[in-house]
Each structure stands twice: as C-alpha cells, then as structure tokens.
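Here is a sequence together with a model predicted from it:
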Amino acid sequence: MENGGAIFKRATTQWVFMDMLRAGTERVITYDVKVPEADVLKAIRLPQRFCIQGTVQAKVPEVEAPVGGESCVMVNDCLPVLEAIAHLVPAEAPGQTDKVDLRLPETITEQQLQRAAELWAMDQPVVDTCGETIDQATLKLITAHAVSCTPIDRPLPEMPKANVTVTRTILAPIPCQGVVLGFYDSAGNPIGNTFTVKVEVTTDADVIAVGIDEDLPIGWKVTPLDNGGFVYKPSKIQWTYLGLLQAGETRTIVYEVEVPPTLPVEPPPPDGCGIYHAEHIAGVADTGLPCIEDIPIGGDNRVELTKCLNVIVAISRWDVERDTVDLSLSDLITLPQVQRAVAFWLEEEEVPYTCGAKIDFETLKEIIALWLTNTPICEALPSVAPGECQGR
C-alpha cells in the first residue's frame, strides 16, 4: 500500500531502501495482508492466533534488530457479538436478512442498538457469529457503548457511582385475601387467579442500561401491561432499558401474573389463624454503566395462595340473587349480604367456598359493623361510630 521509498520484493516479503536513512527521519511502510478463506483453513481449528515476525537491518553500520510493536492477529470465521453489532446492516424489509459490513466504523448506531434489542428479545442469533445469541449482559454492554458514543475497541468512560433502588409491589385481586384458585365465572373461565406486579426503578446518579431479571415459579404466566420504556424478553422474564436513566428519574414496569387455577395448595389450618400457602417472586437488577451487579429488588415478594375464602371475604362477594360467590363484587358489604350472613349464622350453616367455615357471633358483629360504617373489608374499622347514614 505504501513502500516509503523502498523497493518491495513480493516473493520474500522484503523491502530495501536505496538511499541513506538520516538520523531523526521516519519511513513508513504500509501493507495489507489477506488471510485465506475459511474453507482453505479448515484443517486448522479456528479461532487461531497468528504472529508476524520481522527484522530491520542495515549494512553500514552493521545493524539487525527485531521489528517492534504489535505482531499477532486472531483469525476467526465467527465474529464476536459486539463486533458484529457494530458492523451490522439491519434488514430493511420482511424476508430480508441482516448483513455485516466490516468497513463501518466501530461505533454502534441507534438503529444497530434497536436491532440488537430485537434479536435479544426474540432469542435470535446474530448474523456471522456462528449462531451466537445476545444475553442480557451483552445487551447492556452494547447499550453502554451506543449511548456513551464509545467505539467498541475503546474502554467505556468512567461514571460516578450510583445508588439504584428497585422496589416491587404486588397487588392481589383481593388485597386481604391473596390469590384464590379454583374459582370460575359463568363461562367457565378461571377468576381470582391473576395478580398485578409493579416494579419501580430509580437512581440518585445517571446510569446507562438497566436490567431487570424476575424469577417466578414454574408455570406462572407473565403478561406485560406497561414496560415503562424497557424492552421485554418473554423467555427469561427480563427487561432491559436501552438508554440513560437520569438521577431522580423513576421508571415503572407493570405486569400481570396468572397462576395455574389447578395448582395444588395446602389448606389453611383448622384453627383459622389466617396462614396461607405462599410462593415467592425473586429478582435482581443491574446496570451497564457504571457496572453495578446484583442490585436486590426490595418490597413485596410473597404471594399468598388459597382455595378457601375468608368468611368475611366470601360474604362481601356473595351474589344474593344467584346465592353463590362472585369474585368481581367489591370490598363493600351490602344489606342483602348482611341478611344472608345472618341466615348462615342462625342456621349454623357452613359458608360455601370457605372450606367448611361458619359464621360465629364475633364474625357476624364485624360483618354488620363493616356494613354500617361503609368500611371496605380490607380496612380497619373506625374507632368512633359515624353519624347516622341516610337510608339506614
């Protein structure tokens, strides 16, 4: 490419200068090396490290010294994922495939970042990587390089340490009851077996590429309701934020969880102490830049499961006309429901869907008090009796 004034002999890869090299001067030789195609190197297991050796010599004075600097290159028929993404030309239309152009710069564009996120979310391999897929750690690294405008062959910049807080809130269909199983609507569809989870992420300093990884019991189905700007990966129940989360900013993820309605659960103890079978949600968060790993997700993690309603819950959901439970009813007890509770008490009859529980004297008083004070069943009764309500 550039001989620096020397004569080049291709057969022996030698250069000879026909003039004197003056002290303090510089000569530059530049040449390209073409590596044989992969099928020619099939006898060699790739990747393989190859090194170039050379000497510089002079006759007057007599000098021979090794050529310094870089000498080895890695030859591979598969690109590293980060390298492939930086040189990716995403497909422009359905049916087309992604391509790699090694003439592109080492920086990652927004288009390349979005395509990387799509490949991650769909578990698809990256072109020219011999089938490699992108995991969450790699996607965060790609995001860090893209957002910070750092070429992939350069180290990422330093960023101030941040305190990232992640909090989970579990919203059960009946807050004071938990998730109930074995209940169906008139069409035969399961009800009461879904709950909502809210995950809030905030930081006191700027961070790039936040990852959320939730771990739920096997068989529980997750449906995102609001990804909060994150990209969701269904196969792993993971979310990744492809941007800068600024200091003081909060991002919220909301998803719904469906528990299999036929899941076996242990019944509550006969003493009625209110202990339910429970499962747990575990999860961690991390960031790409600065690199912060294993951030605990605080807040709620316990999901109570039962096939037996609490007596007061059953009364609040009692459809008097159909004389059965309807879980879609509210937390407020009505007069007809109180009257039905009185009938259960007078007849000492077991309340359906409560695993054989009956209404005793104290429970009936509480039901009546909840009705008279218009208090939702999941809230504490007021300490002072309210004024007389119109219509009572």
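Received it, and whenever you're ready, just let me know what you need. Residues are numbered from 1 along each chain as shown.

switch to C-alpha atoms for all contacts and neighbour counts from now on
Fine.

Would you mind confirming that P66 makes contact with I52?
No - using Cα atoms under 8 Å, P66 is not in contact with I52, being 11.0 Å away.

which residues of the stretch 251-392 of the chain fall in strands?
Secondary structure of the stretch 251-392 of the chain (DSSP state E, counting those that start in this stretch): strands at 277-280, 282-289, 292-299, 302-306, 318-319, 324-325.

Between strand 282-289 and the fourth one, find me the angle.
An angle of 150 degrees separates the directions of strand 302-306 and strand 282-289 when computed by axes from the mean of the first three to the mean of the last three Cα atoms, to 10 degrees.

Any buried residues in strand 302-306, and which?
303-306 (16 or more other Cα atoms under 10 Å).

Adding distance to F230, write these out as JSON lines.
Listed next are these as JSON lines, based on distance: Cα to Cα, whole Å:
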{"residue": "V303", "distance to F230": "25"}
{"residue": "E304", "distance to F230": "28"}
{"residue": "L305", "distance to F230": "30"}
{"residue": "T306", "distance to F230": "33"}
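
quick one: which of the residues you listed is nearest to P217?
V303 (10.6 Å; Cα to Cα).

Roughly how far does that closest one sit from G178?
The gap separating V303 from G178 is 7 Å, by Cα to Cα, to the nearest Å.

ditto for P90
46 Å.

Compare those two (neighbour count), which wins?
G178 (24 against 18; other Cα atoms under 10 Å).

Pretty sure the more buried one sits against L305.
Yes - if you go by Cα under 8 Å, G178 and L305 touch, sitting 6.1 Å apart.

My read is that P290 contacts E158, right?
Yes - if you go by Cα under 8 Å, P290 and E158 touch, sitting 7.1 Å apart.

neighbour-wise, which of the two wins?
When P290 and E158 are compared for neighbours, P290 comes out ahead with 20 against 9, by other Cα under 10 Å.

Who are the contact partners of that one?
Neighbouring residues of P290 by Cα atoms under 8 Å, 6 or more residues apart in numbering: 158-162, 207-208.

Take this one as well and set it beside the first:
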Amino acid sequence: TTQWVFLDTIKAGTDRVITYDLTVPRSELLASVRLPQQFCISGIFQAKVPDIVVEVGGESCVVVNDCLSVLEAVAHMIPAKAPGEEDRIDLRLSESITIDQLIRAGELWRTERAVVGTCGERVDLETLKLITAYAEACVPIDRPLPDMPAANVYAHRTILAPIPCEGVVIGFYDPSGQPLGNKFTVKVEITSDADVMGVGLDEDLPVGWRVTPLQNDGFIYKANGNQWALLDTLRAGDMRTIIYEVEVPPTTTVEAPPPEGCKVLSSEQIVGRVDTGQPCVEVEVGGQNRVDLTDCLSVIVAISRWDVARDAIDLSLSDKITFRQVQRAIAFWLQDEPVPRTCGDGKVTYELMKEIIARWLTGTPICEPLPGAAPETCEGR
C-alpha cells in the first residue's frame, strides 16, 4: 500500500496532481507468473472534514508482457542502418510510425523475418496494411485511425497466354531442351473512387506454378504466398498495374481433349482478392481467371508455328501464316499426313486448307476471325 497525505487545506476549485513511477520486476523475477498478465491498481481518496471517501477513477490496469505486439515494435524500432547491424527497440520513441519504420516493416514482411522485440512474431499482410495506414495518417498507434469516406475498390485481371486461342501448351521444347509455351502473363489493374491507405493483393495459383514479377508499380512483392503490398495511399481515380509472368511446370499432366465436337481444354483457376487498411475494403479480383492447358495443338495453330527450314514446330513464331507454311500445309493435305503434335487425327482437311490460304492472303492472324466470316460454332468454348 502506498499513501500520500496533504498537510494543508485543498481549496475549492484547485487541483492537486500526484505523479509517480511504477517499476515492474524483471521478467526473470516474474517466472511464477505467466505473461502476458494484467495488473490493476485501486485507490481511495479520503478527507476528514468534510467526511469523504471516493474511489479514484480513470485508468486502473496495465498489461505486463515480455514481448511487444508487431505494431508496437515497429513504432519503437530503430531500423538497422548498415549490413550486419540488428534492429533495436527504444521504448522512449513516440507512438507514431515513421517512413523509415514503415519501409523496414515492408522489408521484414517481404523476407519473412521476425520483428525485434516480439518473441519471434512476423509481419503478415493484414498487419502491414494497418502499419501503412497509421504511417500515412500520421496517427499514433495508441489512437484510433480517422474515419475516411467509404471507397469502392476495383480490381481487374487480364491473362495473356502464349497462344491466345490455344492457351498454355505443355511438353514442347526448343532445340536446346528448354520448355516452350508453358509461360503466360497476368496483368492486374487496381483503382478506387476514394483515397485508400495500405493496399494488398493476394493471388492464389495452383501449387508448383512459379511467379516472376515484371511490373509492381509501387507495390512490394512477397514470393512466398504471391502477395503484393502498397506502402502508400492509392488516390481516388489513380490506377496501379501489376504484371507478372507465370511458369507452369513442363511435367504438368494435362487431360486429353475429347475426340469429337468442340475442343475442350483442361483448365486451372487463378483466384485473388484486393483489400485495404483504411478504410477497410475487400474485393475479389474480377476479369479473367481461367488458364487453359493443352499438350497438343490444333492443326491451324501448328501450321502457323511450323518452322519450314527445320520441318518442326517452333512456338516462338507469330500468329500469321506465311507462304512457305501454306506450301507445307498443302503437302500435309495432299499426302493425307497428320501434322505432328496436333490433337485428334491432326490432318489438314479441305475446308481447313481453304481457311489457311484465306488467312495467308488477307494477313489475318489465326486467333482473329476472317473478314466477313460468321462466328464459328465452337467460338468461346
């Protein structure tokens, strides 16, 4: 029990302030107490004349812990300035998060390193968005974030396959043995109609698919989890564009297409979401999400990729058919010979031969309709 006594009269309308420091024993002396633990202080104010007994109001409890939360640790962190140095904690720092502390938190998130003073805790995407919001708003972490106008966040995905009308092809290799056709590009565009602080993108791809960022547009990328984070404010009307390349393992098993009817490709899905720290918004990424996979080509695609000099398929060639490829197609047609690495019987039919010639004469890429032609029955399937 600690007591104070005033030896004079407390005049009406005056204040008396008592300030004292309370020292908590070191953690090793609290070995019998499981931390964190809450301890509370109670107090009574008494006066003899008039006879008064009242409880001391206001805050009364403190939490004793030997580990900081990630948010508290970042706000009191002195980031390392040179290689080999370690981050340090200084509890005398203010509760506000600086730009240097924000950048360091982003680096710890990206590399999945533990935050100093947290007993091994790591920064996750949710906490990183909250750290960003506090830093951008210049608000101490012991205060609530300011209210912001509601925002509508939009995210749209575009998938560009190596052969747009064929999808991703598996099992094709160049002369040196390197896989071809198993990579595709993804573009995600993010915008908002109001300012939002701390933006995260989380893309979920099939296991084993490898992502290589091509354009981050201010975001930082975390490879383990395919996540992106913007340590900034996305202003109303601005658009950020993330572009990345995906490599499908060349040993992926692909279901064979049916022998008749429209060609149905094996497919996988990409699912993603965008969310923000303040105001709190979460939306699914719209647009394209299906990735078609095949280990054989349609005949017209094979003709457009036919390297006449090598008499073999070269997936790096364009969607336009050349005169020499027309000549090779005629040879396949006359000899009733299947085109290698094609689906089904793989033969150049009379109708397909006419289409090949028409595309060569008009310069129409194989993935675009011929001028004046009606849509095909299988289009869009």
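That came through, no problem. Fair warning: this is a prediction, and the values are worked out from it, not measured in the lab.

residue range for stretch 170-179 of structure 2 in structure 1?
The aligned range for stretch 170-179 of structure 2 in structure 1 is 181-190, by TM-score structural alignment.

now stretch 69-78 of structure 2
Under TM-score structural alignment, the match for stretch 69-78 of structure 2 is residues 80-89.

Just the residues contacting that stretch, thanks.
With Cα under 8 Å, 6+ apart, stretch 80-89 of structure 1 has contacts from 98-109, 112-113, 116, 126-129, 132-134, 138, 142, 152.

got the buried residues for it?
In stretch 80-89 of structure 1, counting by 16+ other Cα under 10 Å, buried: 81-89.

what distance separates the start and the end of that stretch?
Where stretch 80-89 of structure 1 begins and where it ends lie 16 Å apart, using Cα to Cα.

What of stretch 180-199 of structure 2?
Start-to-end, stretch 180-199 of structure 2 (Cα to Cα) is 35 Å.

same thing with stretch 102-122 of structure 2?
By Cα to Cα, one end of stretch 102-122 of structure 2 lies 14 Å from the other end.

cool, and stretch 91-101 of structure 1?
In stretch 91-101 of structure 1, first residue to last residue: 13 Å (Cα to Cα).

starting at the chain centroid, how far to that stretch?
26 Å (Cα atoms, centre = their mean, to the nearest Å).

same check, this time on stretch 331-348 of structure 1
From the chain centre to the centre of stretch 331-348 of structure 1 is a distance of 46 Å (Cα atoms, centre = their mean).

Matching R104 of structure 2 against structure 1, which residue comes up?
Under the alignment (TM-score structural alignment), R104 of structure 2 maps onto R115 of structure 1.

wait, I41 of structure 2
Here I41 of structure 2 is matched to I52 in structure 1, going by TM-score structural alignment.

Can you report how many residues lie near its match?
Neighbours of I52 of structure 1 (other Cα under 10 Å): 9.

Show me what stretch 293-307 of structure 1 is in contact with.
164-170, 177-182, 265-268, 276-287, 353-355.

about what we covered before: if we compare the strands of the stretch 251-392 of structure 1, which one ends up closest to L364 of structure 1?
strand 318-319 (14.7 Å).

quick check: the closest one aligns to which part of structure 2?
Using TM-score structural alignment, strand 318-319 of structure 1 pairs with 306-307 in structure 2.

Likewise for stretch 357-370 of structure 1?
Using TM-score structural alignment, stretch 357-370 of structure 1 corresponds to residues 346-359 of structure 2.

how about the matching stretch: buried residues?
Going by neighbour count (16+ other Cα under 10 Å), the buried part of stretch 346-359 of structure 2 is 346-349, 353, 356-357, 359.

Run through who's touching it.
So stretch 346-359 of structure 2 is contacted by 298-300, 320-321, 326, 329-330, 332-333, 336-340, 365-366, 370 (Cα under 8 Å, 6+ apart).

Could you tell me which of those count as buried?
Buried subset of the contacts of stretch 346-359 of structure 2 (neighbour count, 16+ other Cα under 10 Å): 298-300, 320-321, 326, 329-330, 332-333, 338-340, 366, 370.

Sitting in helices, which of those do you find?
Secondary structure from DSSP state H places 299-300, 326, 329-330, 332-333 of those in helices.

residue contacts, the nearest residue to I41 of structure 2 once chain neighbours are set aside?
Distances taken as Cα to Cα, 6 or more residues apart in numbering place S60 nearest to I41 of structure 2, at 5.1 Å, with adjacent residues excluded. Shown in contact with S60 of structure 2 (Cα under 8 Å, 6+ apart): 40-42.

Return the subset of these lying in strands.
C40 (DSSP state E).

counterpart of V285 of structure 2 in structure 1?
In structure 1, V285 of structure 2 lines up with I297, judged by TM-score structural alignment.

Count the residues that sit near the nearest residue in space to that match that is not next to it in sequence.
Spatial nearest neighbour of I297 of structure 1, excluding adjacent residues (Cα to Cα, 6+ apart): V166 at 5.0 Å. The number of residues packed near V166 of structure 1 is 23, by other Cα under 10 Å.

can you pull the contacts of V166 of structure 1?
Counting by Cα under 8 Å, 6+ apart, V166 of structure 1 has contacts 199-202, 285, 295-298.

how close does the match of strand 318-319 of structure 1 sit to structure 1?
Compared with structure 1 after fitting, stretch 306-307 of structure 2 deviates on average by 0.5 Å (mean Cα distance after the TM-score superposition for structure 1).

How about residues contacting that stretch?
312-314, 317, 325.

what about 7 Å?
The contact list for stretch 306-307 of structure 2, computed with Cα atoms under 7 Å, 6 or more residues apart in numbering, reads 312-314, 325.

which among these end up buried?
313-314, 325.

Closest to Q178 of structure 2 out of these?
Using Cα to Cα, those come closest to Q178 of structure 2 at D314, 12.2 Å.

so how far is V199 of structure 2 from that closest one?
Counting by Cα to Cα, the gap from D314 of structure 2 to V199 of structure 2 is 41 Å.
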